[in-house]
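**Q** Below: sequence and its predicted model.
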Amino acid sequence: MFKEAVLDSKSQAPPTHPILFDKIDGYLIRAMSLKCQGAAGPSGLDAAAWRRLCTGFKVLSRNLCDSIASTTRRIATQFIDPSGISALVACRLIPLDKRPGVRPIGVCETLRRIISKAVLSVVKSDILNVAGPLQLCAGQNVGCEAAIHAIRGIYDEDETEAVLFVDATNAFNTLNRQVALANISVNCPAIFPILANTYRQPSSLFVGGETLLSSEGTTQGDPLAMPMYALATIPLLKSVQTNGTKQVWYADDAAAGGSLDCLHKWWNRLVDLGAMFGYLPNPKKSWLLVKSGNIDKATHLFENTNINITTEGQKYLGAAIGNKDFCNNFLQEKVTNWKLQVERLSCIAQTQPQAAHSIFTRGLIGRWKFALRTNENFAAYLNPLEEALRSKLIPAITNRSTPGDKMRRLFALPPRLGGLGIVDPRSLTCELEYSKLICAPLVNRIVQQETNLDNVPTKQNSMKASIRQQKHLAQKSHSEITVNDLSVELKRSVELACEKGAFCWLTAIPLEQHGFTLHKSAFWDALCLRYGWHPSNLPDICPCGSKFSVDHSLSCPTGGYPSIRHNEVRDLFTNLLTEVCHDVHKEPVLQPLNGEVFQKRCTTSDENARLDIAVSGFWGGHFQRTFFDVRVFNPNASSYKSVQIPSLYKRQEQEKKRRYEERINNVELSSFTPIILACTGGCSKLTSIFLKRLASLLSEKHHTEYSTTINWLRCRLSFALLRACVMCLRGCRSKLHRTSRDFNILLEAAESRL
């Protein structure tokens, strides 16, 4: 038996050199833990718990990650006793009702997912080379889209009489493990050891207080499950290939096109050989799409197979393939469902506008793009969808009336260009052409029935970069045209909203644990601040006696809110600098002067002068000291409205430098960096350099990607400024927080008794 052969081969050297897996270290395990998501296995530790274990305890976390990395390398390179990892491969079993039938879902341990992801990061290229262009579930670029375009192209060929779409019965759970492992040991030895260790013995499934044994199939939830299925079906795919048919697989969804005689032979081979691999075609769920004029021949050939036969069309991987009427009905049904989803999301937006906006920009729009990229002639059906966006979703998210044409075009722009990212679906019709261009190298290999990818990934990446550049230029051109049509006031607001970091609060996922959530009023106020709208329910007169307005609220000292805004930014940077620097002081007092004379008369000579932050080791060596001073200003103040935004930042920087730089350089023998921020979220040039340096130090210490760190840092800063501005706008400016006169009299009386 194969199982016994594997056990006897423990002492043998693995077919792949172990040095391949030396890339798996503690840093990679930490990165995989941060990417891992999902519920807990039998141990009860979900992805969030493992992220904390791998990142939240400094030395202990590093030691844990190193230990997991060592375990991963051993499991991936040596044959071990399966009983030693029985707890690792055990799963919670969830029976899902398929109506009819039951789909068993195994929720494996999060640790197993982390280990599997680490192994995949090393052997992915080997898996892709074996899977090739005909089994597209192994991680190929745009594999699902390529399968759709390829089958549609095969169906449109003159020599094609029909296309057969095959559905298998519970394919992932009936896969023959012994045959699969035997085949993988030959065609992809790099991944064979870890699959043999985790799948050669039955694993325990816990459900309802009972324990079941999983002896066949792959474990859904295991990152190695899909690559294993892809590699296991490659021999079957090659065995059923016949002359006159062109096939493509996406996991268990097989499709083939060609002449009816060849398709009949292909089907018979699939039925005969599939059982050996655990692939059981289900004729009742399989469809034969026949071109008109061939229906009689198809009925005669497939009369004893129970396969459904149609001349209209069939759904395949989320797309419609068939005649015009079938495709039109499919598209119309799609748009109708999308419109209902928009209406439901509009109801959610009335109480949770931030969540609704995130759901649309990160969820719905992705589904729409996939459908638009894989179906033709969609443009004629998108008008009702755009009407629902304009009349229902946008008013619910912004808490304003239906936008006009100018504002609708503005809202369709991405947040980095001043919009909200609520795109007009009619503008996405070019996605089909982009998809065809990216998929073309892979589709050509499928149509030619080649078994190797050759340099397909390189061509696809090159095409992606070219299309990305085209989109960027088109968006920029459209943005310039849109902004030029706006009023002067709104144009300035959009210019401020486009600054680096000013839009991060709008693109961040509203995660409560990171402090990225806003209640509905705060979100609507944030939009008002972004576009210069007048917020609702503001008082007419400020407690200080002045007329109340948005600009006044951001500058009025009554209530101390501008100071709170300043201190919030100062404390944020102080805490972050403490992680990467030493000798960190908050509000350090400068050394007293002993007759020093400064060339600049503006340089402060105050004996009690102090700055916001002082650290050592930020710009240079451990003993190089740097002083920082923070200023947060309102770029829409009446005295600034006529000044260009870059000039505003330069003016603020020069004021800080004239006041402190000479004294710090000559007396403290240190460097000075002003931190200048607009309350709208933008920053000066020097501040941008400071943020990049801080993000670089943080990413180096925590071994995270720089891009992830700088984005997180800008989000933290963006939300800190936003919340402070909302407090300035809505905070109570009464004098109740001051010490009362009666309390002072009582305190003086108590002190006199002492």
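**A** Received, thanks. Residues are numbered from 1 along each chain as shown.
**Q** contacts and neighbour counts: CA atoms only from here.
**A** Will do.
**Q** could you measure residue 635 against residue 548, distance?
**A** Relative to residue 548, residue 635 is positioned 17 Å away (Cα to Cα, to the nearest Å).
**Q** again with residue 401
**A** Applying Cα to Cα to residue 401 and residue 548 gives a distance of 24 Å.
**Q** Between the two, point out the one with more neighbours.
**A** Counted by other Cα atoms under 10 Å, residue 401 and residue 548 do not tie: residue 548 has more neighbours, with 17 against 12.
**Q** Let me see the contact set for the more buried one.
**A** 538-542 (Cα atoms under 8 Å, 6 or more residues apart in numbering).
**Q** Go again with 7 Å.
**A** By Cα atoms under 7 Å, 6 or more residues apart in numbering, the residues touching residue 548 are 539-542.
**Q** host element of the closest residue to residue 695 other than its chain neighbours?
**A** Closest residue to residue 695 apart from its sequence neighbours, by Cα to Cα, 6 or more residues apart in numbering: residue 710 at 5.2 Å. Element membership for residue 710, per DSSP states H and E: helix 706-730.
**Q** adding another structure so you can compare the two:
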Amino acid sequence: MKYITVTERPKQLMIVKEWLEMLIQEGPKWGYYPEPGKSVLVVKDNLSNEDSKFFNQLGIKIVKSHKFLGSVIGPDDSKDIYVEDKVKLWTEAVMKFSEAAKKSPQAVFAAFTKSLQCEWSFLQRVVESSSEKYVSLKDAIQTHLTPAIVGREISNTEHEIFSLPTKFGGLAIKNPVLTVENSFQTSKKAVQKLTQCIKNRAILNVDEHKLHVKTALKEERTIRQARDKEKSAQLISLLPEKKKRTLTRVVEGKASHWLNVIPTAADHYDLSPTQFRDALALRYGHEIPLSQRCDGCDLQMDMNHALNCKKGGLVKYGHDNLCDDGAQLAKLAFQCVNREPVIQEADGIHTPALIADVKIVGLWENGRTAFLDYRIINPDAPSYLSQNWSAISNRHAKEKHQKYDRAAEDVRCGFTPMVCSIDGVLHEEFKTVLTRLASVLADKFNGPRAIVP
């Protein structure tokens, strides 16, 4: 494909014609058989009859605008039409995603954030357009898709929060009207050296070009992160006290990684629609629709009661699932891992048996056993509302140490408490264990910690 400017058209046409004639003549000698019929010549104005006849004989299409590498070459009105057609196509796709989200919200969420919205993010980088072109797409996302994923109606403030990156409390469901403002200018700035070389017909210094691109993108990323962080703090401050407390804890505790994974069944990352929407409700402090009475104790049922009542079986079910997942992860890194190991036998009179949740041989030192015991906390229970997460988690970790340390030392073993919140915020010792597991797995699979399987 060749783009020809008005001022240099005669000279450029002659070069193109000579190049084509030579390619058609010499190409087969080297095993290359040109197919001019698959080529397109993009021009700014109409060609003369002689020029048109030459290119038409070869089957080359002569146009004023054409798609190229995901963008479009041509006048502004052609670009506007191209963007409008794309937005219409994406809007229809969003509506189909909305229907699918009713039954598979997690799969739709992953497909949208990691695939579909990346398509218009790319177009916004390579084609300059106004934000008005994306209004219909934004409306489809906020009116249909996001409520279908979350399973409830969403306020304007929540829509703004959801557009933020997950680490700042959002869902990374970007607003295309806002992203279009800086995308093209950032891309234009990044390829500035390449553009200058094309205009000046100069030789491109590839190393300088790569360094310039890297620097420009890094600067923009830093600015964007600072802007998102400030916006996150501002929006969270507008929430009711309960929701603000919950989301602040999630952001400060960096408990958003689960939203960034691909929901593969083989890794047990796939959640049922109810599990996924309940997890989102816990993340944003939203009440979950429940039955009026508790099945276990027959008291009034609400979300706090469901998370705290030990008679209904939900607390034990969640605790056992976490222990099983922790043991399964440990088995990937260590050979000797057991569930519910006995640290201290009961004496039959005064001292009950002391049983941990997981035993790992070699966790901290080769050949030495480490016992782990899990505890899941509801930090928004009425008794904890006057305390922050650090104080709550440290208190429970201290209780675990007081209960298990002496018995573990008696059998020459170590002990680590695994304390976390219902929304996935971890105590420091829990984080240390995961860091150790990641390091062992990285060494085992000979790769960096960030991409261990």
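**A** Everything's here; your move. The shown structure was predicted, so the numbers you read here are calculated from the model rather than taken from an experiment.
**Q** since we're on the residue mapped onto residue 434 of structure 1 from structure 2, how many residues are nearby?
**A** Mapped onto structure 2 by TM-score structural alignment, residue 434 of structure 1 lines up with residue 186. By the criterion of other Cα under 10 Å, residue 186 of structure 2 has 18 neighbours.
**Q** From residue 394 of structure 2, how far off is residue 186 of structure 2?
**A** Residue 186 of structure 2 sits 45 Å away from residue 394 of structure 2, going by Cα to Cα.
**Q** Provide the count of other residues in contact range of residue 182 of structure 1.
**A** Using other Cα under 10 Å, residue 182 of structure 1 has 16 other residues around it.
**Q** Can you give me the distance of it to residue 649 of structure 1?
**A** Distance, residue 182 of structure 1 to residue 649 of structure 1, using Cα to Cα: 67 Å.
**Q** Measure the mean distance from stretch 459-478 of structure 1 to structure 2 post-superposition.
**A** For stretch 459-478 of structure 1, the mean deviation from structure 2 after alignment is 2.7 Å (mean Cα distance after the TM-score superposition for structure 1).
**Q** Could you give me the buried positions within that stretch?
**A** 460, 463-464, 467 (16 or more other Cα atoms under 10 Å).
**Q** Next: stretch 10-18 of structure 2.
**A** 12-13.
**Q** Then stretch 237-255 of structure 2?
**A** Within stretch 237-255 of structure 2, judged by 16+ other Cα under 10 Å, the buried ones are 243-251, 253-255.
**Q** same check, this time on stretch 497-516 of structure 1
**A** Applying 16+ other Cα under 10 Å to stretch 497-516 of structure 1 flags 497-499, 501-510, 516 as buried.
**Q** centre of the chain versus it, how much separation?
**A** 14 Å (Cα atoms, centre = their mean, to the nearest Å).
**Q** what does stretch 379-391 of structure 2 give?
**A** Here stretch 379-391 of structure 2 shows a centroid-to-chain-centroid distance of 29 Å under the convention Cα atoms, centre = their mean.
**Q** Same question for stretch 20-31 of structure 2.
**A** Centre-to-centre, stretch 20-31 of structure 2 and its host chain are 48 Å apart (Cα atoms, centre = their mean).
**Q** What's the separation between the most centrally placed residue in structure 2 and residue 227 of structure 2?
**A** By Cα atoms, centre = their mean, structure 2 has its centre lying nearest to residue 260, at 3.7 Å. Taking Cα to Cα as the measure, residue 260 of structure 2 falls 21 Å from residue 227 of structure 2.
**Q** likewise residue 104 of structure 2?
**A** Separation of residue 104 of structure 2 from residue 227 of structure 2 (Cα to Cα): 32 Å.
**Q** Please name the nearest non-neighbouring residue to residue 202 of structure 2.
**A** In space, and not counting its chain neighbours, residue 202 of structure 2 is closest to residue 196: 7.9 Å by Cα to Cα, 6+ apart.
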